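Undergrad: The following comprises the amino acid sequence and a computationally predicted model.
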Amino acid sequence: MAYQYKTSVPNIVFEKHLDIQGSMLKVLLVIIRQTYGYYDPKTRKHKEWDWIAISVFCKKTKLKRRTIGIAIQRLIDAQLILVKNEHGKFAHTPMDRKFSNKLYFKVTLK
């Protein structure tokens, strides 16, 4: 049997968050792909957090950096994602994220 390339998307996205559109949806789907999309057969778990560079969002979504920043902030405000910096401190504001070398993302989907 050939390997199937797929990513599981949490049901709550379809049940409660179908109103998300445009750049917010694109950014959310990249985060889902980078976390839920990676499965470790040894631990039998998906990634909870993943470091995702803004350039990765740009490449995968074809959006501009500013648009991605706005979408990230809206997703944080909607309590759909969490973001922390390389020191483990939550980066809830654009200024927190601006001065961070690495940003780690997690889907919360409340």
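TA: Sure, I can see it. Numbering: from 1, shown residues only.
Undergrad: From now on I want contacts and neighbour counts done on CA atoms only, so please keep to that.
TA: Noted.
Undergrad: Can you tell me the element the residue nearest the centre of the chain falls in?
TA: Nearest to the mean C-alpha position of the chain, by Cα atoms, centre = their mean, lies Ile31 at 2.4 Å. Assigned by DSSP states H and E, Ile31 belongs to helix 22-35.
Undergrad: packing partners for that helix?
TA: Other helices and strands packing on helix 22-35, by 3 or more Cα pairs under 8 Å, 6 or more residues apart in numbering; DSSP states H and E, are helix 54-61, helix 65-77, strand 103-107.
Undergrad: As CSV, those with mean neighbour count would be great.
TA: Below are the helices and strands packed on helix 22-35 laid out as CSV (neighbours: other Cα atoms under 10 Å):
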stretch, mean neighbour count
helix 54-61, 15
helix 65-77, 17
strand 103-107, 22
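Undergrad: One more to weigh against that first structure:
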Amino acid sequence: MRYKQTTHVPNELFDVHLPQLSFSELKILMYIIRQTYGWSLKNGKRKQRDRITYRQFHTKTGVSLRSIPDTVQSLILKQLIRVTDYQENLLHLPKDRKGKTRIYYTPCFKRCANNIPKVRKQRRQPMQNKAYNKTKETKLTGQKKFSGNQRQSDWERIQEILERRSR
């Protein structure tokens, strides 16, 4: 039986990636799949990419506007989505996406996994330089005495763990 009002979701999502995805990642990924594979073009093929704003992600998935950029970055690092601009230039770093008005999202499963450059080799920029965002400088100086060494970003910690595993 063929259903007309359905969206085709790749089995790879359920079989391989579902255990590793957080709830917000799953919501964002499912919405991207709905906006692309869920639409048929006039020639009978499915859309490969779609322009989606953070506001659309927020209203359709319920994910907060503050966590959407981190969730998108996490999906990029897991190589489940591809983010481009109008000319199909990759926007895989947050600094590349900042200020852009037309951002296109493509779900990436086995058929397009070979087209993605090694995103993991690119270094992620820290979101903020201070230990805590809403503290005054006087409070930070007292905290720096206790911390001793500089904080590591999540990206650097993941890279160290992967290096240790490969040894």
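TA: That came in fine, so what should we check first? Quantities reported herein were computed from a predicted structural model and do not represent experimental measurements.
Undergrad: hmm, back to that, mind checking the helices and strands packed on helix 22-35 of the first structure for the one nearest to Val83 of the first structure?
TA: Across those, Val83 of the first structure has its closest neighbour in strand 103-107 (4.7 Å, Cα to Cα).
Undergrad: For that closest one, give me the average deviation versus the second structure.
TA: Superposing on the second structure places strand 103-107 of the first structure at an average distance of 0.4 Å from its equivalents, by mean Cα distance after the TM-score superposition for the first structure.
Undergrad: Can you list the neighbours in contact with that strand?
TA: The set of residues external to strand 103-107 of the first structure that reach it, using Cα atoms under 8 Å, 6 or more residues apart in numbering, is 28, 31-32, 35, 48-53, 80-86, 97.
Undergrad: Could I get the full set of helices for the second structure?
TA: Assigned by DSSP state H, the helices in the second structure fall at 11-12, 23-36, 54-61, 68-77, 94-97, 137-147, 154-166.
Undergrad: Dump these into a markdown table; add distance to Tyr105 of the second structure as well.
TA: A markdown table is the format used below for the helices of the second structure (distance: least, Cα to Cα, whole Å):
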| stretch | distance to Tyr105 of the second structure |
| --- | --- |
| helix 11-12 | 18 |
| helix 23-36 | 7 |
| helix 54-61 | 11 |
| helix 68-77 | 10 |
| helix 94-97 | 12 |
| helix 137-147 | 39 |
| helix 154-166 | 23 |
